[in-house]
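Trainee: can't give you the sequence, but here's the structure:
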């Protein structure tokens, strides 16, 4: 990698860090969290807690309703276009349903995954691209390094 590419990478990283500074102040986000891309949105009056060395890809939306929490562990990689909502409308019951979202440590969330309210994802879990994860879903673990 040449010097210009390294400088560009550093400038880009600092640009995103300053662009998302308001999220760092409003929510509990470790300073090592990497925002990588435009239009990453953290919304709502609930809590959003993001642990060390976590990566958020472009166009991610995390929405936490007041009284609820999205908690993301350490060393988590969240790919582009991933959505997480603690509140969703249920047409059968004609009302909203809410629940916390917990993502453990060392997880990988594939592109365009949708994580719904009430979900608990264990440590070392891989969520495949284009998945819809709802309460009671089964998650595939990350492949063992020995295989």
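Mentor: On my side now, so go ahead. As the structure is a prediction and not an experimental result, all values here were calculated from the model. Residues are numbered from 1 along each chain as shown.

Trainee: okay, CA-based contacts and neighbour counts for the rest of this
Mentor: Noted.

Trainee: Quick one: the helices in the protein, in order.
Mentor: 3-19, 21-26 (DSSP state H).

Trainee: Check the offset of the shortest one from the chain's centre.
Mentor: So that's helix 21-26. 15 Å (Cα atoms, centre = their mean, to the nearest Å).

Trainee: go on, the first one?
Mentor: Going by Cα atoms, centre = their mean, the spacing between the C-alpha centre of helix 3-19 and its chain's C-alpha centre is 22 Å.

Trainee: try this one next to it:
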């Protein structure tokens, strides 16, 4: 009985400390990058890093275990009203696969990433450097985005391909 009470107290203490810890981390991201006051960090273990620019729009969110990287001189922009699910990776720099990795430094591809307003990016998606996702588009879960996605389309797969255009809402 006493052990059960002690366990519950410890869980509450550690949960509170964890929430405060992530709150401090997310506050530091808001200070370093352009994060709208209406943007939500929706979970734990979300990482924003790099010397480039990161802009996260109003009424948007990013899920837990997600990573956003902006290399120096590059940018990531997430528009307003976007839903970026859990375990999403967004990179502005990536090694060129055809390179000889024995030769250092390994050449890399660099490019800005832009996600338009009102987009939905499913869980476990990788968005490569230089990709733009048009407004009101969807990227299905477990996809790898290697090229631009036009507005109003649903894409998915590895690599991501057009599934269909969105039906018009009435």
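Mentor: Okay, I see it. Since we're looking at a predicted model, the values are computed, not measured.

Trainee: and residue 110 of the first structure, which of the helices of the first structure is closest to it?
Mentor: helix 3-19 (21.2 Å; Cα to Cα).

Trainee: Which other helices and strands does the closest one contact?
Mentor: strand 34-36 (3 or more Cα pairs under 8 Å, 6 or more residues apart in numbering; DSSP states H and E).

Trainee: again, 10 Å this time
Mentor: Applying 3 or more Cα pairs under 10 Å, 6 or more residues apart in numbering; DSSP states H and E, one finds that helix 3-19 of the first structure contacts helix 21-26, strand 34-36.

Trainee: in the longest one, what counts as buried?
Mentor: Pointing back at helix 21-26 of the first structure there. For helix 21-26 of the first structure, burial by neighbour count (16 or more other Cα atoms under 10 Å) applies to 23-24.

Trainee: Tabulate the helices of the first structure (TSV), appending distance to residue 131 of the first structure.
Mentor: Shown next, in TSV, are those (distance: least, Cα to Cα, whole Å):
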stretch	distance to residue 131 of the first structure
helix 3-19	27
helix 21-26	26
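
Trainee: Please name whichever of the ones you listed is nearest to residue 142 of the first structure.
Mentor: Here helix 3-19 is closest among the helices of the first structure (Cα to Cα), at 27.8 Å.

Trainee: hmm, who's touching that closest one?
Mentor: Outside helix 3-19 of the first structure, the residues that touch it by Cα atoms under 10 Å, 6 or more residues apart in numbering are 23-24, 31-40.

Trainee: what range in the second structure does stretch 99-113 of the first structure sit on?
Mentor: Aligned by TM-score structural alignment, stretch 99-113 of the first structure corresponds to residues 111-125 of the second structure.

Trainee: Same question for stretch 49-61 of the first structure.
Mentor: Mapped onto the second structure using TM-score structural alignment, stretch 49-61 of the first structure spans residues 55-67.

Trainee: All set now, cheers.
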